[in-house]
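Undergrad: sequence and predicted model, in that order:
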Amino acid sequence: MSSDGTQHNPFQHDRTPRDDAPQFVLPLVARIERDEPPARTDALETAARAVLVLLSDERSLGEGEWAQAVHDWQDARIRKVVRRARGAEWRRAEALPGITVTGKSAEVRVFPPVPLDGWPKDLARLQVSGTDLDDPEPPADTDAATPVLWLSPDLDMSAGKAMAQAGHGAQLAWWELSGEDRTAWREAGFPLAVRTADGERWERLVTSGLPLVRDAGFTEIAPGSCTVVADHPALRLDRR
């Protein structure tokens, strides 16, 4: 959302005047212990919920202590970077202002946005690599009432990259929901699923009018690549 209240596409890869403004990034840290790493899908879903929890937190709204940083971040390209931590690294990350969101096996801590070159030292020293995760069992089927963040079947992304993309999709859905639907989602605890679409479904989704993430191409994949479609039931109904 820009300063004049108009919506913009934060994932377009053409250069805009916002690229000349100070850039911010949303840090997310996944707890990945060597002996007990989380399941991949649970980590993706937990990261997406963490973004929603931060966006709806009172500290991010109005005159809240994080509100200006969140505004400045959302007024440019809404970059997210996922790093990993274990042991003492995780304990140091937990000591910094932020919110920890827990899934079935995953823990993700989200922090208020920081300048692109101004990470807190205890986060800056964490590694981006090493977030390759697996699902011990295939993810369960979803029902029509559950918001689903559909991943492209055509892209090979690390778990860290996919966590960031799922967060982007959740954020775009949040922006498009009405105030009533936002409240209902938040009060329900932000239920959602992350799944990889098959080719036929993906072709339908990218032309459906639902929120679509096109990656800026900073890491791993080409600029403009379609990565996620946010299929929230309330948005789906709006497009019938």
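TA: Arrived safely, thanks for sending.
Undergrad: from here on, just use CA atoms for contacts and neighbour counts.
TA: Will do.
Undergrad: what's the closest non-adjacent residue to residue 182?
TA: residue 174 (6.7 Å; CA to CA, 6 or more residues apart in numbering).
Undergrad: here comes the other one, which I'd like you to weigh against the first:
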Amino acid sequence: MPRPELLYGISFIGLRSGHALDTEAHRGSCVSAASQLLKVHAVCPLSRRKIPLLLSDSLPYVEDTDVYVGVPCVSPLDADIAEKSNRPVPGGGTGAGHSELAEAGAGGFPTSAKLRDWLISRQRYWGTPIPIIHCPSCGPVPVPEDQLPVQLPDLSHFPKRGISPLEEAHEWVKCSCPRCGVAGRRETDTMDTFVDSSWYFLRFLDARSTQHAVNPRLQDALMPVDLYVGGKEHGGWQGWCSSLTL
């Protein structure tokens, strides 16, 4: 919720169809032609009041989200939806202060509403291989350290959208379990190249080192930097270069 101080004023929470709670077991009565009242409910962390959940695709959801918080006291649209759905309209929409929110453990942004498993969902052939072998007997087994790094195969064509490009690299996928020796399969998901953004700038300290990924002597002498300049996804090495003088 972008404005947790309005928790007192929530009248309903809307969910898109396809949400995890959208099951036949959870569906209840129809509120209108465009929405359905679920049998489950949310609980306000401040007042402990039960908040009804409406299954509806007609609410003004923010792009890439599937939850809508209805606060009639600050939104005429939410007030109209609450009235048509016969939902109660609580008062005190601005009554929660920072101390009260902190005490209840409410507020803040522990996760992004838009980014979802960012490093895994963006499948790329050139992404970082996940060093796991799936064994029918042992389950997921880490690739032994002396077999790292896992090398990507050469691909002559790329499969249709929606699957990992490595799924069709059949010879590469086949391998033996390092624990018991039976036939296993390599993990075909990859991590997006952004997985390197948190550390790759350190490589610029000594890019020619063959003994260490990061030269510990130079790292101890020159890190951390005093100023970071760059975007939240990129800019690690730009930040290093802009704040370090050799």
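TA: The structure has been received and is ready for your questions. Worth saying up front: this structure is predicted, and the values here are computed from it rather than measured.
Undergrad: fetch the TM-score of the aligned pair.
TA: After superposition, the two chains reach a TM-score (TM-score structural alignment, normalised by the length of structure 1) of 0.23; 101 aligned residues with a CA RMSD of 6.4 Å.
Undergrad: if we can go back for a sec, hmm, residue 51 and the residue nearest to residue 182 of structure 1 touching each other?
TA: No. In this structure residue 174 of structure 1 lies outside contact range of residue 51 using CA atoms under 8 Å: 9.9 Å.
Undergrad: buried set for the lengthiest strand in structure 2?
TA: Taking DSSP state E as the criterion, structure 2 has its longest strand at strand 35-43. Using 16 or more other CA atoms under 10 Å as the test for burial, strand 35-43 of structure 2 gives 35, 36, 37, 38, 41.
Undergrad: could I get those residues as JSON lines with distance to residue 129 of structure 2?
TA: JSON lines is the format used below for those (distance: CA to CA, whole Å):
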{"residue": "35", "distance to residue 129 of structure 2": "43"}
{"residue": "36", "distance to residue 129 of structure 2": "43"}
{"residue": "37", "distance to residue 129 of structure 2": "44"}
{"residue": "38", "distance to residue 129 of structure 2": "41"}
{"residue": "41", "distance to residue 129 of structure 2": "41"}
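Undergrad: of all the residues you listed, which comes closest to residue 173 of structure 2?
TA: Using CA to CA, the shortest approach to residue 173 of structure 2 within the buried residues of strand 35-43 of structure 2 belongs to residue 38, at 43.8 Å.
Undergrad: now do that closest one against residue 14 of structure 2, distance only.
TA: 10 Å (CA to CA, to the nearest Å).
Undergrad: any common contacting residues for those two?
TA: 53, 54, 55 (CA atoms under 8 Å, 6 or more residues apart in numbering).
Undergrad: just those now: which is nearest residue 83 of structure 2?
TA: Closest to residue 83 of structure 2, out of all of these and judged by CA to CA, is residue 54, at 13.3 Å.
Undergrad: where does that closest one sit: helix, strand or coil?
TA: strand (DSSP: H, G, I helix; E, B strand; the rest coil).
Undergrad: check contacts around it.
TA: 12, 13, 14, 15, 35, 36, 37, 38.
Undergrad: repeat that for 6 Å
TA: When contacts are counted by CA atoms under 6 Å, 6 or more residues apart in numbering, residue 54 of structure 2 touches 14, 36, 37.
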